[in-house]
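# Structure for this input, please:
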Amino acid sequence: MPQIRRLPESLVNRIAAGEVVERPAAALKELVENAVDAGATRIAVKLVEGGLGRIEVTDNGCGMTPDEMTLALERHATSKLPDEAIEQVATLGFRGEALPSIASVARFTLESRPQGADTGWKRVVDHGVVVEEGPAALPPGTRVRVENLFAKVPARRKFLRTPRSEYAACLDVVRRLAMARPEIAFTLEHGDRKIIGTQADEALADRVSGIVARELKDNSVAIDMERPGPGGMMRLTGIAGLPTYNRGVADHQYLFVNGRPVKDRLLVGAVRGAYSDMLARDRHAVLALFLDLAPEDVDVNVHPAKTEVRFRDARGVRGFIVSGLREALSTGDRRSAQSPDAGAMSRWQQEPMRDEPSPALHSIFTGRDWTGPRAAVSEARSAWRGMEAGVMTAAPAADSAAPMGRAEEAAPLPEDADYPLGIARGQVANTYIVAEAKDGLVLVDQHAAHERLVLERLRAAGASEAVARSQALLVPDVVEMDETDCDRLEAAIEQMAGLGLVIERFGPAAMLVRALPHALAKANPQKLLQDIADDIANHGEALLLGEKLEYVLATMACHGSVRAGRVLRVEEMNALLREMEATPRSGQCNHGRPTWVKLSMEDVEKLFGRH
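Below is the predicted model of the structure:
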């Protein structure tokens, strides 16, 4: 039998590095978190080759003495835990493994000067071996340089990705930490390019939109609410993008717990649940959420990289986020990401004048010199055939299709009425309502708008409760499943009953289905229970059934709404506009598409060269 032996310190550090420093972004995260915990107000990051060549982090924090620098490079040595109450930790990095782990797999240079000291000190460690130590000239604070990561560990180096991919991961790390700390000025340089440059003490909305996308600020709602938790008040702040401002991937969802960037399944599931009836399945919200709660209500020490957390009251946290997001989105409920699509707007172009006038207008311009400067507008040749006796005659049907628009008698806008969506002026293609507002031209998708209105009516009338009514099965259905799945479902029996699904345990590896929600009476019990069990496993709570019921409501609303292609009277159009102005979330349909867009009068004038 092989003897048990203690591993050498160098090997222990390399094993720890495998947990803490799997790629340059992981090392960068630890270094920037140290700078934040040091009380820095300015943090500068420089990368070479995506972090594969060099990572440099400079801060103006408290700095370290030479003795503290020596201690910082030892395992499990940290200043961030003043006592043994690890559940009360309020700092970002606290395990005491980051610096010695990084120094064991790279050339590591640590320079620091405490506030008030005359000079600084430098210590260089090359893959675990101290190679240089002595005085250093630098301003108060700390500078850390990591070079040639995994250069002497080829087995690890070959698993790193391309410099472009590693740079993208580093950029994401800096973005998240910069969002979490708007009071700190961050700069990020990659090679010779400055990628990020923020100012200290920025407003949260300005910091987030400046990092994510400038247009997010105008297409989002602010969140700031509180709710009691097990250990104290929970607070949720941040900005949430309107459902119509969405992305095809979920990499623009930034989640923070007590100022710590996390990627937590429960929080992601809560965001999905909050947007469930406002986004298509393949679209994702854009947001930055900051959850603050008592330190004893969250365990941040469940993962070496501290990107995952565990909540003491997971259900309460999820409910708080879902209700908070929905409440915040209802404040922007009639808004839409309304800027017309740039591609569509680019097609509103004035055609250049041909060398000869349109045949239809030739008699008007007879004798004009066409060799001079050209006018900017021309007529479509097929629209008019000629001019007889001073009256233009339309081309026959073979030359042009009949117009699909229909104008109503124009009524003046009431002076004292506040109609954000204006007064209906007509209908285009029997699908789009054209309305005139005081500040522009509004186009409304009648089917998408009415679909949202019907869904909100169903909810207001308690349709969700009606949909959830149980329909008892004539013969209870026995569903065989894995024992662990049965355990998960058994723990949620009461919750399922509230949604109309009546089940009970039937032996160690089976569930008995006695009733289904009325709206899901034709569902396959086996598939339904398996989906719910999988959802509980993934998110810790049964979300899927509720989402299925919401989907049923949305389907009912779709089938009960005004269809595209239906001719509407002007009274019906105006009634639709007025109801949209008074209905929550009317700015987007049930699939996250905008229900209306507005073209300002300034934009209209630009189209005709009047600006």
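# CA only for contacts and neighbour counts going forward, please
Will do.
# Strands of the stretch 301-450 of the chain, start to end?
For the stretch 301-450 of the chain, applying DSSP state E, counting those that start in this stretch gives strands covering 310-311, 384-388, 391-394, 405-407, 423-428, 432-437, 440-445.
# Select, out of those, the one closest to Val479.
Comparing the strands of the stretch 301-450 of the chain by their distance to Val479 (Cα to Cα), the top pick is strand 310-311, with 31.9 Å.
# Counting by contacts, list what the closest one packs against.
Helices and strands touching strand 310-311, by 3 or more Cα pairs under 8 Å, 6 or more residues apart in numbering; DSSP states H and E, are strand 298-299.
# Second chain to compare with the first, below:
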Amino acid sequence: MNDASHKIPGGRPAIRPLDEAAVNRIAAGEVIERPAAAVKELVENALDADARRIEVAQAEGGKTLIRVTDDGHGIPAEDLPQAVARHATSKIDGSDLLNIASYGFRGEALASIGAVARLSIASRAAGAEAAEIAVEGGRVGQVRPAALRRGTVVELRDLFHATPARLKFLRSDRAEAQAIGDVVRRLAMAEPFVSLTLTDVSGGGEKVSFRADAETGDLFDALAGRLTRVLGAEFVRNALRVEAEREGLRLTGYAGLPTYSRGAAVAQHFFVNGRPVKDRMLLGALRAAYMDVLPAGRHPAAALYIDCPAELVDVNVHPAKSEVRFRDPGTARGLVVSALRHALAEAGHRAATTVAGAALGAARPGAPGAPAAPRYQMDRPSAAARAASYQAQAPAPGGAEPGFAETAGAWSARVEPVEEAPHGAEETPAEALPLGAARAQLHETYILAQTEDGLVIVDAHAAHERLVYERLKAQLAENGVAAQALLIPEVVEMPEPARGRLLDAAEDLARLGLVIEPFGGEALAVRETPALLGEVGARGLLADVADALEETGTAVGLEARLMAVLSRMACHGSVRAGRRMRAEEMNALLREMEATPLSGQCNHGRPTYVELKLADVERLFGRR
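You can find the predicted model right below:
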């Protein structure tokens, strides 16, 4: 066998320390891996200096020029040499690494940039003269006088000129410029009361790529204004306000409606104590909160802010400071899941305005036909599951609640006028209610309802599917998950880390109908499984649940499978397309939709209704 190329050649060489320049260039690879990382560090320094206005300029994707100008408190001339030294900072004293309130604290950014680029810093502190210092390839120059009214200007040119091999790993100018824009936008979302501007000065010209002026008002008004600028007005119009607090952690922000979903997880933003972070646990909590309201392949949009005492979260996890670790991750995850589910439930039957916009676009004269919505193929449930679903949708005794059981008669699609209430009785007209009064059934599938200022088109099957699903979930929550005991317990061998996670969560799993116990060595004995799942392979079920525990720390995987079964039962037990409905049935369906949380979308995340304003319809016919 040939010697591996990574082995040390020439026997046993002497161990010797690397020179400072090499150390700095190696360390720079951890902090400054691309131009966007340099922009992030410099803008964060400006924010830590209490700047209210920050201007960023870049050329050729930041490869040839990055300049950050701020109006912060500046750096005194005598401190400039220390500012570009490694592990030198004014933000912490090193005595307490768990009480960090600033963006930066490691004292690495400027030294790392100076090791791989041509760096110059000009700054003026209050009551002092302006001064500047230059660093090239790790060599620090002398402090010189400068001309500057206030704040700091940091300019770096020819990034990675000292390590040309790294230039080969950079992407195109357009891609690097896009990455810089993403960084600036995330920081703009974190600081709505600060003005940020990004300018492209490639080729000698100046083009403003992004501009966000400082917002005013209270926190939520400022956030709404800044998110409108960064994520777009559609997001804010179709987002729910989120506010909750638990055990010292406070969650605020906006979360999109389920019907305002995205095809990729590109609009999910978390901020911890103002710091943009990418945390697997928080992203998993976001997915769990939307678990049964989004179809496969769709992702929620959200901008969520967690604030807590600094000692409850560790930000010193990664050199890029983009990861955090909570002292109690379960509390943070539970706060996100419960707050989002509460906000979604409070939204009731509300659906995204983009649904109506798409419908109007498809209805415009001469517009090409929109592609049909994807059809969701569902497994045929068992006879017991069908019986349970039909029972859930059957009318209550005495007519206490509206029901939608199948009727044998063939009913006209036209709705006859509803009898007026007796004289003197006060009753809200159906047209004044959010979903209006049923006026017709179209193609034995869609309910056409009239409101005071428009019309509503309801997919009866999709709407009733959600109503039945919510009823089944309520029954499950009230009566618990029924478990079926296995005649012979199934013994499953599991790797020790997975086995340990399952045993730690055994109490939670038992509440979900999965009863396990240790069986010696690396084995687990499965004694009971959730009855709703029917016949299930214990090995595969335990593997799925163990994976979910590793990712999120909870038994969300088993819960998701139970919810999927309920969804399947609701789908097959709901009003089927092609059945004609009576007027009272259609109006009862509309009223129950108004009273049921999440009824704006079916179990698969598709919208259950489209609302069109009369003014929009009149525009289609040229009446406005």
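# what's the TM between chain one and chain two?
Comparison of the two superposed chains (TM-score structural alignment, normalised by the length of the first structure) gives a TM-score of 0.87, and 554 aligned residues with a Cα RMSD of 2.0 Å.
# still on that earlier bit, same list (the strands of the stretch 301-450 of the first structure) but as TSV, adding mean neighbour count.
Formatted as TSV, these follow (neighbours: other Cα atoms under 10 Å):
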stretch	mean neighbour count
strand 310-311	16
strand 384-388	16
strand 391-394	12
strand 405-407	13
strand 423-428	23
strand 432-437	22
strand 440-445	21
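# now for these, which one comes closest to Ala510 of the first structure?
That would be strand 310-311 among the strands of the stretch 301-450 of the first structure, by Cα to Cα, at 30.0 Å.
# hang on, the earlier thing: for Arg334 of the first structure, find the nearest of the strands of the stretch 301-450 of the first structure.
strand 440-445 (12.5 Å).
# And the helices in the stretch 401-550 of the second structure, which stretches?
Using DSSP state H, counting those that start in this stretch, the helices found in the stretch 401-550 of the second structure span residues 460-479, 496-504, 506-511, 538-552.
# so which of these gets nearest Asp70 of the second structure?
helix 538-552 (39.9 Å).
# What residues of the closest one count as buried?
For helix 538-552 of the second structure, a neighbour-count test (16 or more other Cα atoms under 10 Å) marks Ala538, Leu542, Ala543, Asp544, Val545, Ala546, Asp547, Ala548, Leu549, Glu551, Thr552 as buried.
# Which member of those residues is positioned nearest Ile113 of the second structure?
Distance to Ile113 of the second structure, by Cα to Cα, is smallest for Glu551 among the buried residues of helix 538-552 of the second structure, at 35.0 Å.
# So the aligned partner of Ala588 of the second structure in the first structure, which state does it fall into?
Residue correspondence to the first structure (TM-score structural alignment): Ala588 of the second structure is matched to Ala575. Secondary structure assignment for Ala575 of the first structure (DSSP: H, G, I helix; E, B strand; the rest coil): helix.
# TSV please, covering the strands of the stretch 301-450 of the first structure and showing distance to Pro340 of the first structure.
Conversion of the strands of the stretch 301-450 of the first structure to TSV gives the following (distance: least, Cα to Cα, whole Å):
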stretch	distance to Pro340 of the first structure
strand 310-311	42
strand 384-388	30
strand 391-394	32
strand 405-407	20
strand 423-428	17
strand 432-437	14
strand 440-445	10
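# Which one of those lies nearest to Ala178 of the first structure?
For Ala178 of the first structure, the closest of the strands of the stretch 301-450 of the first structure is strand 310-311, at 23.4 Å, according to Cα to Cα.
# which part of the second structure lines up with that closest one?
Residue span in the second structure matched to strand 310-311 of the first structure, by TM-score structural alignment: 325-326.
# Not counting sequence-adjacent ones, nearest residue to the counterpart of Leu177 of the first structure in the second structure?
With TM-score structural alignment as the criterion, Leu177 of the first structure lines up with Leu187 in the second structure. Excluding its sequence neighbours, the residue lying closest to Leu187 of the second structure (Cα to Cα, 6 or more residues apart in numbering) is Pro276, at 7.0 Å.
# What is the neighbour count of that neighbour?
The local packing of Pro276 of the second structure (other Cα atoms under 10 Å) involves 23 other residues.
# Check the secondary structure at it for me.
Of the three states, Pro276 of the second structure takes strand under three-state DSSP.
# and it, how far is that from Leu198 of the second structure?
Note on Pro276 of the second structure: its distance to Leu198 of the second structure, by Cα to Cα, to the nearest Å, is 18 Å.
# same deal with Gly513 of the second structure?
Gly513 of the second structure is 55 Å from Leu198 of the second structure, by Cα to Cα.
# And the helices of the stretch 401-550 of the second structure: which comes nearest Pro607 of the second structure?
Pro607 of the second structure lies closest, by Cα to Cα, to one member of the helices of the stretch 401-550 of the second structure: helix 460-479, at 7.9 Å.
# got the angle between that closest one and strand 446-451?
With axes from the mean of the first three to the mean of the last three Cα atoms, to 10 degrees defining the directions, helix 460-479 of the second structure sits at 90 degrees from strand 446-451.
# Tell me where the stretch 1-150 of the second structure has strands.
With strands called from DSSP E, counting those that start in this stretch, the stretch 1-150 of the second structure shows them at 53-59, 65-70, 118-124, 131-136, 139-140, 144-145.
# quick one: contacts of the first one?
With contacts defined as Cα atoms under 8 Å, 6 or more residues apart in numbering, strand 53-59 of the second structure is touched by 39, 43, 46, 64-71, 177, 194-203.
# Between strand 65-70 and that strand, find me the angle.
170 degrees.
# In the first structure, what stretch matches strand 53-59 of the second structure?
Using TM-score structural alignment, strand 53-59 of the second structure pairs with 42-48 in the first structure.
# from the chain's centre, how far out does the matching stretch sit?
Stretch 42-48 of the first structure sits 26 Å away from the centroid of its parent chain (Cα atoms, centre = their mean, to the nearest Å).
# Break down the stretch 151-300 of the first structure into its strands, ranges please.
For the stretch 151-300 of the first structure, the strands defined by DSSP E, counting those that start in this stretch cover 185-190, 193-197, 220-228, 233-241, 246-247, 253-257, 260-262, 284-285, 287-292, 298-299.
# With Arg149 of the second structure as the reference, measure out to the closest residue to Leu80 of the second structure other than its chain neighbours.
Distances taken as Cα to Cα, 6+ apart put Ile133 closest to Leu80 of the second structure, at 6.7 Å, once the chain neighbours are dropped. As judged by Cα to Cα, Ile133 of the second structure and Arg149 of the second structure stand 16 Å apart.
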